[in-house]
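**Q** Here is the input, now give the coordinates:
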Amino acid sequence: MKKITLIVSILLFSISANSQITKGNWMFGGDAIIRGYKFENSEKFRYYTEIFPKAGYFVIDKLVVGSEIGVFINEATLYTSFVPFTRYYLLDVEKKVNPFIEGGVGLERISYKRGSGDPTLTEFMYQFKVGTSIFFTNSVGLNITLNYKNNSFQFDQEISVAFGFQIHLEKKY
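**A** The predicted structure is shown next:
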C-alpha cells in the first residue's frame, strides 16, 4: 500500500499540465456524490450516492457555464434534477491544482412508486460548491467538492462530498 501511495504521489507532482480552462473550450464530466439529508422533523441524517453528468462551456478564461443532470433510483423513488450552473476557477489557468467555486439554481423531481400514496413532487433548489480540480494532463482532471443544497419542499438542506472526473476539449481554430 505504501508503494502505491508513493507512486501516485510522484505521478501527481511530476506531471506537467496546462489545464484547458480558457475561453472557447468545453468541459465534460460528472460527479459521484455521497449525499446526506435530513427530513424537516427528524434529527437523523440519511446517506446515499448519486451520479451527476455535467457539461459546460468556458465563456471567458476560468469561467464555465453549463448544466448537470441528476438521476437516482431506489426501491421507492425516482429522483431526477436539472441544474444550470456557473463555475469560476480561482487561480491562473496553468495551475495543475486549481480551486473553484460553483453555484446553480434548478429543479428536481421526486416520483414515488405506485401504491405509496405519495404524490410526485417538483421542487425548486439551489446549490453552492467549493472544491478543487487536480489536472493530471491538460485535458483530464479530478474534482473534489464540498456541496450545500437547499430545497423548497422535502428537505431543509443537504450537505455532500463529491468526487468526479472532467475532460476538457480544446477549441480548434
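**Q** C-alpha only now, for contacts and for neighbours.
**A** Will do.
**Q** how much space between the spatially most central residue of the chain and Lys44?
**A** Central residue of the chain (C-alpha atoms, centre = their mean): Asp31, 4.7 Å from the mean position. According to C-alpha to C-alpha, to the nearest Å, Asp31 and Lys44 sit 25 Å apart.
**Q** same check, this time on Pro119
**A** 23 Å.
**Q** and what of Asn151?
**A** For Asn151, the distance to Lys44 - C-alpha to C-alpha - is 17 Å.
**Q** And these two? Which one has more around it.
**A** Asn151 (17 against 9; other C-alpha atoms under 10 Å).
**Q** Quick one: the helices in this protein, in order.
**A** Counting by DSSP state H, one finds helices in the chain at the ranges 2-14.
**Q** What are the neighbouring residues in contact with the residue nearest to the centre of the chain?
**A** With contacts defined as C-alpha atoms under 8 Å, 6 or more residues apart in numbering, Asp31 is in contact with 51-54, 143, 162-165.
**Q** ok, now with 10 Å
**A** 50-54, 68, 70, 142-145, 161-166 (C-alpha atoms under 10 Å, 6 or more residues apart in numbering).
**Q** Next, the second sequence, to be compared with the first:
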Amino acid sequence: MKKVLFAALMTIAVQGVFAQVNKGQWLVGGSAGFESHKRGEVKATQFTFSPNAGYFFIDKLAGGLRVDLTSLKYKGEDASSEFLISPFVRYYFLEAAQKVNVFADASYGFGSVKDGGESASQNGFAISAGPAIFLTPNTALELAVQYRSMGGDAYADDNLNTFGFKVGFQIHLGGGKK
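**A** As a prediction, the model looks like this:
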C-alpha cells in the first residue's frame, strides 16, 4: 500500500513540475514597483501595484490584461494617482521545469491621471525583464527591471520616460500539456 501511495504522489508531483509555462496554463498574480525620476527641476517618486491575468497561447508565451494603479508624488506637491489598463505579452526563455526561468514582458496601456481633482488621459508602453524564481512548481517570485514611456494629454508634448524595479508573484494554474 505504501508503494502505491508513493507512486501516486510521485506521478502527481512530476506532472506539476512540467506545468509551469506550457500551452493551456493560466497566469495570475501581480507586481509592485518603484520608480524615481526628475521632470524639469522637480524630483518624483512613484509606487505602482499591478495585478494581472494571462493565458499561455503557446509554450512559453502568455498574453493577458494588467491593471496599473500608481501613486505619484512630486517633491513639494500633493500626490497624484494614475490608472492604466494594459494588454501584455510575456515570454519565458527557458524550458518548463526550471527552478529559475528568465522572462521578458511588454505592454501598451490606456488610462488617466488624476491630479488635484482634475483628470487627463494618458497612454504608454512598458518593457520589463528579469528572473522568475519558482518557489513551487506553480508559484514564482519575480524580480524585474522596467522601462516605461508615458504620453498623452497628461504629459502635454513631453513623454515621461522612466526606469524602475518591480517585485512580483505569479501563480501558474491549469492543466497545460504534460
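**Q** Tell me which residue of the second structure matches up with the residue nearest to the centre of the first structure.
**A** Under the alignment (TM-score structural alignment), Asp31 of the first structure pairs with Ser31 of the second structure.
**Q** Check Val105 of the first structure too.
**A** Aligned partner of Val105 of the first structure by TM-score structural alignment: Tyr108.
**Q** what's around that match, how many residues?
**A** Neighbours around Tyr108 of the second structure, by other C-alpha under 10 Å: 19.
**Q** any idea where the strands of the second structure begin and end?
**A** Secondary structure of the second structure by DSSP state E: the strands cover 26-39, 42-58, 61-74, 80-92, 100-115, 118-136, 139-151, 160-173.
**Q** Which one, of those, ends up nearest to Met10 of the second structure?
**A** Nearest of the strands of the second structure to Met10 of the second structure, taken as C-alpha to C-alpha: strand 118-136 at 14.8 Å.
**Q** Show me how far the closest one is from its chain's centre.
**A** Put simply, strand 118-136 of the second structure sits 5 Å off its chain's centre (C-alpha atoms, centre = their mean, to the nearest Å).
**Q** ok, now stretch 17-29 of the second structure?
**A** 15 Å.
**Q** Mind listing what's buried along it?
**A** Neighbour-count burial for stretch 17-29 of the second structure, with 16 or more other C-alpha atoms under 10 Å as criterion, is recorded at 17-29.
**Q** With respect to Ala7 of the second structure, which of the strands of the second structure lies nearest?
**A** strand 118-136 (19.8 Å).
**Q** Tell me which other helices or strands that closest one touches.
**A** strand 80-92, strand 100-115, strand 139-151, strand 160-173 (3 or more C-alpha pairs under 10 Å, 6 or more residues apart in numbering; DSSP states H and E).
**Q** Which of the residues in that strand are classified as buried?
**A** 121-134.
**Q** Could I get the strands of the second structure in CSV, plus columns for distance to Ala13 of the second structure?
**A** Below are the strands of the second structure laid out as CSV (distance: least, C-alpha to C-alpha, whole Å):
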stretch, distance to Ala13 of the second structure
strand 26-39, 19
strand 42-58, 21
strand 61-74, 23
strand 80-92, 22
strand 100-115, 18
strand 118-136, 10
strand 139-151, 14
strand 160-173, 14
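**Q** what's the closest of those strands to Val4 of the second structure?
**A** Nearest of the strands of the second structure (C-alpha to C-alpha): strand 118-136, 23.9 Å.
**Q** Can you report how many residues lie near the aligned partner of Tyr91 of the second structure in the first structure?
**A** By TM-score structural alignment, Tyr91 of the second structure lines up with Tyr88 in the first structure. Residues lying near Tyr88 of the first structure (other C-alpha under 10 Å) number 19.
**Q** show me what contacts Tyr88 of the first structure?
**A** Per C-alpha under 10 Å, 6+ apart, neighbours of Tyr88 of the first structure: 21, 58, 60-65, 99-103, 130.
**Q** swap the cut-off to 8 Å and go again
**A** 62-64, 100-102.
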